[in-house]
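A.B. asks: Give me a model of this one.
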Amino acid sequence: METVKGISNFDKSHQTIITIGTFDGVHIGHRKILERLINSAKESSLKSTVLTFFPHPRMVLQKDANIKLLNTLEEKSRILSQMGLDYLIVHPFTKEFSRLSATDFVRDILVNGLKAKKVVIGYDHRFGRNRNANINDLRAFGAALDFEVEEIPAQEIDDVSVSSTKIRKCLLAGDVATANKYLGYDFMITGTVQKGKELGRQLGFPTANLVVEETYKLIPKSGSYVVRSTIDGQQVHGMMNIGRNPTVAEEEADGKPKNIEVHFFDFEGDLYGQKLQIDILDRIRDEHKFDSVEQLRVQLQKDKETALKLIA
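C.D. replies: Down below sits the predicted model:
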């Protein structure tokens, strides 16, 4: 799959079958549309293409800078590539872009810019300035501008009954099992291992201190989790703590990012500077402040035993 930054950078020698949306989470509801897109592209010798936008439109139009997304752009790209998509077009979303009329959007962006010969879209999709155009308008444009429109019916999407908002709420409540079921894969956090205070090493549980650069990435509820990662081509399991380390840490200022620390089982090696994808499999417990470091050490051993049972 090729990721293209901006519509103007797309190779116009390829005719496409295209769908449009933010696709945050690329969850099982999204996959109904994406699988139809990819299969139809193979049948018609077109290039399967997703047009998405960044920043998220809500960040621009509603000034909702605090919205947290399920995927970083890199994670979304990785998931779509694994599905077999040909092109991911990431176009900058601005107020000026949002003011494009439906006619300008279809003619200049879809047809002239991305060479769309077919558009696959959900029954409730709206587009154009103030989102005033719908599937019927798109069909009319298709007839005039020579592209086909395929609608994903209401029953196919609504039967799934999944939304990115529902998944965000699950993760913020610590309900990883439900979130993963809705996603169709294990929720991931991607970050770079940086040197920490090595408090875990002193407790007998050395940890990789993970730093997520993208401030818009949703981080689940504080607590302990069972996780998996791939390091040097090998699958490794472990447990991860998200939170403030209240037993051993000094008071932290509000607004400072939570600590994300991963203890890998049966692994030794220097991970500093490495970028890791951490898949969250299940939740163990809430974060607690213990009366002593020894109590924390005992709890971590119990957490490890719980994690190993869940992995087994």
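A.B. asks: Every contact and neighbour count from this point should use C-alpha atoms.
C.D. replies: Noted.
A.B. asks: Could you look up the SS state of residue 192?
C.D. replies: Following DSSP: H, G, I helix; E, B strand; the rest coil, residue 192 is assigned to strand.
A.B. asks: I'd say it and residue 278 touch.
C.D. replies: No - with contact defined as C-alpha atoms under 8 Å, residue 192 does not reach residue 278; the gap is 10.6 Å.
A.B. asks: And the two? Which one has more around it.
C.D. replies: Neighbours per residue (other C-alpha atoms under 10 Å) separate residue 192 from residue 278, with residue 278 holding more: 23 against 18.
A.B. asks: Kindly provide the distance from the more buried one to residue 215.
C.D. replies: 17 Å (C-alpha to C-alpha, to the nearest Å).
A.B. asks: One more: residue 26?
C.D. replies: 19 Å.
A.B. asks: Pick out whichever of those two has more residues nearby.
C.D. replies: For residue 26 versus residue 215, the count of surrounding residues by other C-alpha under 10 Å is larger for residue 26: 23 against 13.
A.B. asks: I'd say that one and residue 77 touch.
C.D. replies: No - using C-alpha under 8 Å, residue 26 is not in contact with residue 77; the gap is 9.9 Å.
A.B. asks: next up, for comparison:
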Amino acid sequence: MQVYRSIDQLPDFKNSVITIGTFDGVHQGHQKIISALKKEAAKMQGESVIITFHPHPRRIVNPQYHLQLINTLDEKIDLLRQAGIDHLVVVPFTEDFSEQSADEYIENFLIKNFHPASIIIGYDHHFGKDRIGNYKLLEEKAEHFKYNLVEIPQHLLNEIAVSSTKIREAILASDIVTANQLLGYSFSFEGTVVQGDQLGRTIGYPTANLQYTDEDKIRLGHGVFAVYAEVAGIRKKGMMSIGTRPTLNKSEEKVEVNIFDFDDTIYGQKMRVTVEHFLRGQEKYLSLDVMKDQLHKDKERSLQLL
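C.D. replies: Next comes the predicted model:
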């Protein structure tokens, strides 16, 4: 898959079959659109092209809106590459771009840059200044600009919307089993390893304290999880705690990962955490010794599950 982060140096696409969207999560509902895109491209003897935007349009149109994206841009790119798309065009979404009229969007953006043989789009797709443009306008222009217009069925669009909502709700509620089932892969996130209070080391469970690297990405709810941790090219089993550490009477949320059979110094490095299983909720223990016994049980269960 070729990735373009600008529209200034796009190739001459061959019979391009395009679809447009944020594709946040690239989950199983999205995979049905991707499958239709690839099928149409094969029929047209052309190339499959996904057009997406960065930053998310809502960040520009409504800066106060709190985004909770399932994927970062880099994660989305990796997932779409795995899906077997020919081209991904990441269009920089700016205020100027959002000010285009619907007609300008079609002629100066879609036709000029992509020369589409087919456009696959939903009935509820809106574009152009004040979101005036819609499926009907694309339909009216199809004969003049010589493209086929393929409608994504309403039931599939509803399925995608429901799935995306359920995935976000599951992640926030620490229901990682449901989230991973709907995604079709295991949810992950990235953090930078920062200095902690090193309490874990004193009880035999040293942890890497993480600071999230992307403010717009959704965050997992509180709990203890069985995970895979990847840092400096090494992937290991581990367990993770997200919460306020009630045993220590703390209130600040901490993300701590205990990596099994690993004792390298990794401060300042980025870690990718893949979340596989929910072990338990936050608990307050009478003493550090009681907490240590529970951590031993958590580790044993993690090793069984991973």
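A.B. asks: Superposed, what's their TM-score?
C.D. replies: Overlay of the two chains. TM-score (TM-score structural alignment, normalised by the length of structure 2): 0.88; 306 aligned residues with a C-alpha RMSD of 2.5 Å.
A.B. asks: how much space between residue 140 of structure 2 and residue 133 of structure 2?
C.D. replies: Taking C-alpha to C-alpha, one finds residue 140 of structure 2 at 11 Å from residue 133 of structure 2.
A.B. asks: What are the boundaries of the strands in structure 2?
C.D. replies: Here structure 2 has its strands, by DSSP state E, at 2-4, 17-20, 48-54, 87-92, 118-122, 148-152, 188-194, 208-212, 223-231, 234-243, 254-259, 270-280.
A.B. asks: thinking again about what came up before, the more surrounded of residue 140 and residue 133 of structure 2?
C.D. replies: residue 133 (18 against 10).
A.B. asks: Quick one: map that one onto structure 1.
C.D. replies: In structure 1, residue 133 of structure 2 lines up with residue 133, judged by TM-score structural alignment.
A.B. asks: got it, and residue 217 of structure 2?
C.D. replies: Checking TM-score structural alignment: residue 217 of structure 2 goes with residue 217.
A.B. asks: okay, now its match: neighbour count?
C.D. replies: For residue 217 of structure 1, the tally of surrounding residues (other C-alpha under 10 Å) stands at 17.
A.B. asks: Same question for residue 252 of structure 1.
C.D. replies: 12.
A.B. asks: Residue 143 of structure 2 too?
C.D. replies: Neighbours of residue 143 of structure 2 using other C-alpha under 10 Å come to 11.
A.B. asks: now swap in the one 4 residues further on and tell me
C.D. replies: Residue 147 of structure 2 is surrounded by 20 other residues when neighbours are defined as other C-alpha under 10 Å.
A.B. asks: which residue is nearest the centroid of structure 1?
C.D. replies: residue 71 (1.9 Å; C-alpha atoms, centre = their mean).
A.B. asks: Going by the alignment, that residue corresponds to which residue in structure 2?
C.D. replies: Under the alignment (TM-score structural alignment), residue 71 of structure 1 maps onto residue 71 of structure 2.
A.B. asks: Let me know whether that match touches residue 24 as I believe.
C.D. replies: Yes - between residue 71 of structure 2 and residue 24 there is a contact under C-alpha under 8 Å: 5.9 Å.
A.B. asks: residues in contact with the nearest residue to residue 238 of structure 2 once chain neighbours are set aside?
C.D. replies: For residue 238 of structure 2, ignoring the flanking residues on the chain, the nearest one in space by C-alpha to C-alpha, 6 or more residues apart in numbering is residue 259 at 4.3 Å. Contact analysis of residue 259 of structure 2 by C-alpha atoms under 8 Å, 6 or more residues apart in numbering lists 207, 208, 229, 236, 237, 238, 239.
A.B. asks: Please report how far the corresponding residue of structure 1 for residue 259 of structure 2 lies from residue 178 of structure 1.
C.D. replies: Aligned by TM-score structural alignment, residue 259 of structure 2 pairs with residue 264 of structure 1. Residue 264 of structure 1 sits 24 Å away from residue 178 of structure 1, going by C-alpha to C-alpha.
A.B. asks: Helices of the stretch 101-250 of structure 1, start to end?
C.D. replies: 102-104, 135-145, 154-158, 164-172, 176-183, 199-202 (DSSP state H, counting those that start in this stretch).
A.B. asks: Pick the most buried one from those.
C.D. replies: helix 176-183 (a mean of 20; mean count of other C-alpha atoms under 10 Å).
A.B. asks: what does that helix rub up against?
C.D. replies: 25-28, 162, 167-168, 170-171, 186-187, 280-283.
A.B. asks: could you redo the last one with a cut-off of 7 Å?
C.D. replies: 25, 26, 27, 28, 162, 167, 170, 171, 186, 187, 282, 283 (C-alpha atoms under 7 Å, 6 or more residues apart in numbering).
A.B. asks: now swap in stretch 59-71 of structure 1 and tell me
C.D. replies: 24, 25, 58, 94, 95, 168, 216, 217, 218.
A.B. asks: now with 8 Å?
C.D. replies: 24, 25, 58, 93, 94, 95, 164, 168, 216, 217, 218.
A.B. asks: can you tell me which two in those residues are farthest apart?
C.D. replies: 95 and 168 (25.6 Å; C-alpha to C-alpha).
A.B. asks: residue contacts, the nearest residue to residue 125 of structure 2 once chain neighbours are set aside?
C.D. replies: Excluding the flanking residues, the one nearest residue 125 of structure 2 by C-alpha to C-alpha, 6+ apart is residue 134, at 5.7 Å. For residue 134 of structure 2, the contacting residues are 123, 124, 125, 126, 127, by C-alpha under 8 Å, 6+ apart.
A.B. asks: so the fourth one makes contact with residue 137?
C.D. replies: No - under the criterion of C-alpha under 8 Å, residue 126 of structure 2 is not in contact with residue 137, lying 9.8 Å apart.
A.B. asks: Could you tell me how far the nearest residue to residue 206 of structure 1 once chain neighbours are set aside is located from residue 11 of structure 1?
C.D. replies: Once flanking residues are discounted, residue 206 of structure 1 sits nearest to residue 200: 4.6 Å by C-alpha to C-alpha, 6+ apart. Computed as C-alpha to C-alpha, the residue 200 of structure 1 to residue 11 of structure 1 distance reads 50 Å.
A.B. asks: what do you get for residue 167 of structure 1?
C.D. replies: The separation that residue 167 of structure 1 has from residue 11 of structure 1, given C-alpha to C-alpha, amounts to 35 Å.
A.B. asks: repeat for residue 223 of structure 1
C.D. replies: Taken as C-alpha to C-alpha, the span from residue 223 of structure 1 to residue 11 of structure 1 is 46 Å.
A.B. asks: Those two: which is more packed in?
C.D. replies: Set residue 223 of structure 1 next to residue 11 and count neighbours by other C-alpha under 10 Å: residue 223 wins out with 19 against 12.
A.B. asks: residue contacts, the more buried one?
C.D. replies: Applying C-alpha under 8 Å, 6+ apart, the residues contacting residue 223 of structure 1 are 241, 242, 243, 283, 284, 285, 286, 287.
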